[in-house]
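Q: predicted model follows, preceded by the sequence.
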Amino acid sequence: MSTTLLLAILPAIAAVAFVLGRMRANAVSGGRSSALHSRPNYYGAYVALAALLPPLILIALWLTISPFIVNSSVRDSFPDAVKAQSPSQQSLAFGMVATIARGLPLLSEDEVRSVKQDPSTLQSVFAAKGVAVAAEAQPYMLDSAATLNAKSQSSRMALAALSIALSLAGAFVALRTVAPRLRARNKVERVVLWSLIGASSIAILTTIGIAASMLTEAILFFRMVPASEFFFGTVWDPRFAGAGASSSGQFGLIPLLAGTLYIGFVAMLVAVPVGLFAAIYMAEYASPRMRSLAKPLLEVLAGIPTIVYGFFALVTVGPFLRDISASLNGLATGNYASFIQAQSVLTAGIVMGIMLIPYVSSLSDDIITAVPRALRDGSLGLGATRSETIKRVILPAALPGIVGALLMTASRAIGETMIVVLAAGVAARMQINPFEPMTTVTVKIVNQLTGDLEFTSPQTLVAFALGITLFCITLALNVYALYIVRKYREQYE
């Protein structure tokens, strides 16, 4: 039985248990709801939860532990020659076995028999079924694949039987405990409370998991490369291990961090004025009809994938800036060589700024409209014009919230990758000319993790050091922005 079918059966059992729980509560109370501690629906929910929660916990534990047990037993069945190989070679062999196991159910008995007689035909037979096998199969792999399928099927059947039995047992025991003085409401609300706590903890646990996964690999990197060379190095040249005797490379963070901050700064120069002025117009000047049209149209920009912005920069903005610079240079000097490259800090900053405009405008608009109406009316009543009211009353009142919104937008700009790859290039260097290409931390993270590399060399592990650095920067920006926004809300709510 598949897990999907099992997860459909258990709610059906819980629904029946809910009905039986209500009926049982009405029966023990003689039809008088006043004789019950809780409403009949709570008794039904109590029985339904008793039928649903224990098997769900069993399924979660089983699906976590069972694959390790099954895979370990299959590995133990490998020939001694395979067991003597390195762990990476054993993992590759087991990956082949798992691929063959997924394809075996698609083969007929005659095809399985022919493959066992001649394993060299396995690739062609599986290819006809739409299953890709990377290498030629060994004879033992077919038997191990059959064993893997059999053990997995047995595990699923055992899980289904135990889960259904546990669900029925839970419903039966809960029905037996239904009594007029049973505090069903308290028990149900306690389960709901713990469910809410678990849901609210997911974000915290996810953040901790992300930080821990990056930190463990980053520690391995800093054991190979001193932290001082990484954080204060000015040269980025991570050579591969086969490059020669002096192949450790140089992993200076400064050029990447400079490119990240430089491109983000240019993007904010584009996004902040346009977004802030758009927010002021929509909040203070636009009619309700214009606002209802302009705000959704502006926020459409936020829904465009970043790769599309990258194409826009590569095909349109970059060549446009290059051609304009060539024309200006030709008019001034007679030499039509362009001084702005198609891939440059300016190109990436402009396109990224366009992408960030809806973030700035939407957040700033919400903050400006949250300023109490009494402040506007008081300023206008004293004789100030609308523009003076905006400059001297509304913007100072909304300033903490706007600053928080800009910091959150800056953290979004720092984490951008695709626009930088296509619009600014991958050159890691330190320079202040915005017409030349630079790169960012996120681009180099992608570069270092691209390809068939093992997580044992500093060339690969440096991606985690870059990731944990970027994580700390963006986390600090977000925390500070939330602090400012919260302080603002405390003032005006």
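A: Good, I have the coordinates. Note that the coordinates shown come from a computational prediction; the quantities given were computed from them, not determined experimentally.

Q: drop to CA atoms for contacts and neighbour counts, all remaining ones
A: Fine.

Q: list the contacts of Leu314.
A: Counting by Cα atoms under 8 Å, 6 or more residues apart in numbering, Leu314 touches 342-343, 422-423.

Q: distance of it relative to Gly425?
A: For Leu314, the distance to Gly425 (Cα to Cα, to the nearest Å) stands at 10 Å.

Q: what of Pro139?
A: Using Cα to Cα, Pro139 is found at 49 Å from Gly425.

Q: want to compare, so here's the second one:
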Amino acid sequence: MPLSWLVIIVLAVSAVGYYLGRSRALAAAGGNSRDLHSLPSYYGANVLMKIIVPAFGVMVIWLLAQPLIIDRSVASMIPPSEIDEGASIGLVMAEVNRTAEGIRNAVAEGTMSREMAEDGRAEFVDFTQRLKDAGQIVTSNLSATIVRAAQRTNEMVAAGNMYMTALVLLIAAAGLGWGVKEAKPLFRARNVVEQGIRALLIGAASIAILTTIGIVFSLAFNTVEFFRLYNAWDFLFGVEWAPSFSGRGGSSSLGVIPLLWGTFYISIVALAVAIPVGLFAAIYLSEYASPKVRAFAKPMLEILAGIPTIVYGLFALLTVGPLLVEIFGEGGWLGVNWQGGGRAVMTAGIVMGIMLIPFVSSLSDDIINAVPQSMRDGSYGIGATQSETIRQVVIPAALPGIVGAILLAASRAIGETMIVVLGAGAAARLSLNPFEAMTTVTAKIVSQLTGDSDFASPEALVAFALGMTLFILTLCLNVIALVIVRKYREQYD
């Protein structure tokens, strides 16, 4: 049974349970809701909760655990002779899972019969030819052992789905009976439902924490796996990025320093554009602009934050890059030959800075407005002008919050990808020339994971190592920014 059907059945049973629970409670009270401890809807909600929560809970746990159990069971079928030198069982299992998915797709599209897909005695050549004819060959390392393991995977998946369906329906039926049985006038349905809602809210609040923990563990495990294949010291302190995983281009040089340099260089250029423009805009909006101008200008400025980054990237590639070449390129307006192509640090930095303007201006505007009016009045009382009050009173008082806003914008710049890919190029180099093409950590993560590479291969594992490096850097910036903002809030709340 498809998973969507199972979900629909459970929801239908819960709807019936809600009606039965409500009706039974009213019937037990003789139709008078005043004789019930709780409102009739609570009795129905109690039945609904006892059906949905355990049924969907078991379903989610089963769907998470089943692939792990199946992979461990099927991995025991793979003999050591099938594992190539330098590879791992994870790489082989990735081939098995892709082949199993190809077989399922071929059966679903009708290009292969179910009997053929499940026939373990089928000739290997005939079987692979059918997969090729169905357009489902997704690996070049297909062998008879992988095909048998893929067939076994599909058998276990089908059996697991059948057992899960039976168990979920049984739990839903048990929850229906339990909830309807409790629908009595003296049952405290409201208390039970409210406790369930409280648990639901706690679970929703925990999702962000659990997601962060999952991301960290995922990055950490894959980073450790990468460092088993490649020296950590060479990765963290190497000054050359020249990956070569095929074995045909010599040994790989995977030094992250050029990527970090490009990341910080482009971010610095972006902040050099965003900080003065954003800060001056914030000062004008908070101190000089009339209410009508502010009501119009601030939303218009914040529209920049809603533009997709791919649009900024196209703007960098098609407009800003050629403009910079006309100014700083050979035969340009200035008569210099600094920028040879449209893709450069300056191109990506300027466009990224434009993207960051609303982050700096909006946060700084809110922070400046939070400075107590009494401080301005005191400054005016001793004869200071408005500009002197802004320079010597308002800005120093708001400075911790402004610094926090700048650090948050910096973390946003470090994590940007599309503007860099389209505007800065893909060259990993150490250079002080802002008119040369460079790349960043995020751009290389995209390039390493583009295509059909296996996530257990070195090509993909290096992307996880880069992601872990970037995660630590942005985490440190965010922590510093939050600490500064918290001190500011403690001072003026």
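A: Nice, thanks for sending it over. Since the model is a prediction, treat every value here as computed from it, not as a measurement.

Q: TM-score of the superposed pair?
A: Here the superposed chains carry a TM-score of 0.82, computed using TM-score structural alignment, normalised by the length of structure 1; 481 aligned residues with a Cα RMSD of 3.9 Å.

Q: which two of the contacts of Leu314 of structure 1 have the greatest separation?
A: The two members of the contacts of Leu314 of structure 1 with the most space between them (Cα to Cα) are Ala342 and Leu422, at 9.9 Å.

Q: more neighbours: which of the two?
A: Neighbours per residue (other Cα atoms under 10 Å) separate Ala342 of structure 1 from Leu422, with Ala342 holding more: 28 against 23.

Q: so how many other residues sit close to the residue nearest to the more buried one when sequence neighbours are not counted?
A: Spatially, and ignoring its direct neighbours in sequence, Ala342 of structure 1 is nearest to Gly318 (4.1 Å; Cα to Cα, 6 or more residues apart in numbering). A total of 25 residues lie near Gly318 of structure 1 under the criterion other Cα under 10 Å.

Q: do Thr456 of structure 1 as well
A: 11.

Q: same check on the one 10 residues further on?
A: Look at Leu466 of structure 1: counted by other Cα under 10 Å, it has 22 neighbours.

Q: likewise for the one 5 residues further on?
A: For Phe471 of structure 1, the neighbour count with other Cα under 10 Å is 18.

Q: what's the answer for Asp366 of structure 1, then?
A: Neighbour tally, Asp366 of structure 1, other Cα under 10 Å: 15.

Q: distance of it from Arg386 of structure 1?
A: 19 Å.

Q: what's the answer for Phe435 of structure 1, then?
A: Using Cα to Cα, one gets 40 Å for the distance from Phe435 of structure 1 to Arg386 of structure 1.

Q: those two: who's more crowded?
A: Phe435 (20 against 13).

Q: can you tell me the SS state at the closest residue in space to the more buried one that isn't next to it in sequence?
A: For Phe435 of structure 1, ignoring the flanking residues on the chain, the nearest one in space by Cα to Cα, 6+ apart is Ile340 at 4.7 Å. For Ile340 of structure 1, the secondary structure call by DSSP: H, G, I helix; E, B strand; the rest coil comes out as coil.

Q: surely Ile340 of structure 1 and Phe320 touch.
A: No: applying Cα atoms under 8 Å, one finds Ile340 of structure 1 not in contact with Phe320, separated by 9.8 Å.

Q: tell me which of those two has more neighbours.
A: Each of Ile340 of structure 1 and Phe320 has its neighbours counted (other Cα under 10 Å); Ile340 has more, 24 against 16.

Q: for the more buried one, what are its contacts?
A: So Ile340 of structure 1 contacts 321-322, 325-326, 435-436 (Cα under 8 Å, 6+ apart).

Q: which members of those are positioned in helices?
A: Within those, residues falling in helices by DSSP state H are 321-322, 325-326.

Q: biggest separation within those, which pair?
A: Leu321 and Ala326, at 8.6 Å, using Cα to Cα across those.

Q: what distance separates the helix or strand hosting Val420 of structure 1 from the middle of the whole chain?
A: Using DSSP states H and E, Val420 of structure 1 falls within helix 418-423. Computed by Cα atoms, centre = their mean, to the nearest Å, the separation of helix 418-423 of structure 1 from the middle of its chain amounts to 20 Å.

Q: one more: stretch 455-464 of structure 2?
A: Counting by Cα atoms, centre = their mean, stretch 455-464 of structure 2 is centred 18 Å from the centre of its parent chain.

Q: same deal with stretch 380-387 of structure 1?
A: For stretch 380-387 of structure 1, the separation from the chain centroid amounts to 47 Å (computed by Cα atoms, centre = their mean).

Q: ok, and what's touching that stretch?
A: Thr389.

Q: how about that stretch: buried residues?
A: Ala384 (16 or more other Cα atoms under 10 Å).

Q: endpoint to endpoint, that stretch covers what distance?
A: This stretch, stretch 380-387 of structure 1, spans 10 Å end to end (Cα to Cα).

Q: also stretch 300-310 of structure 1?
A: This stretch, stretch 300-310 of structure 1, spans 17 Å end to end (Cα to Cα).

Q: what is the corresponding segment of structure 2 for it?
A: Counting by TM-score structural alignment, stretch 300-310 of structure 1 pairs with residues 303-313 of structure 2.

Q: nearest spatial neighbour of Leu182 of structure 1, skipping sequence neighbours?
A: Leaving aside its sequence neighbours, Leu182 of structure 1 sits nearest to His37 (Cα to Cα, 6+ apart; 6.5 Å).
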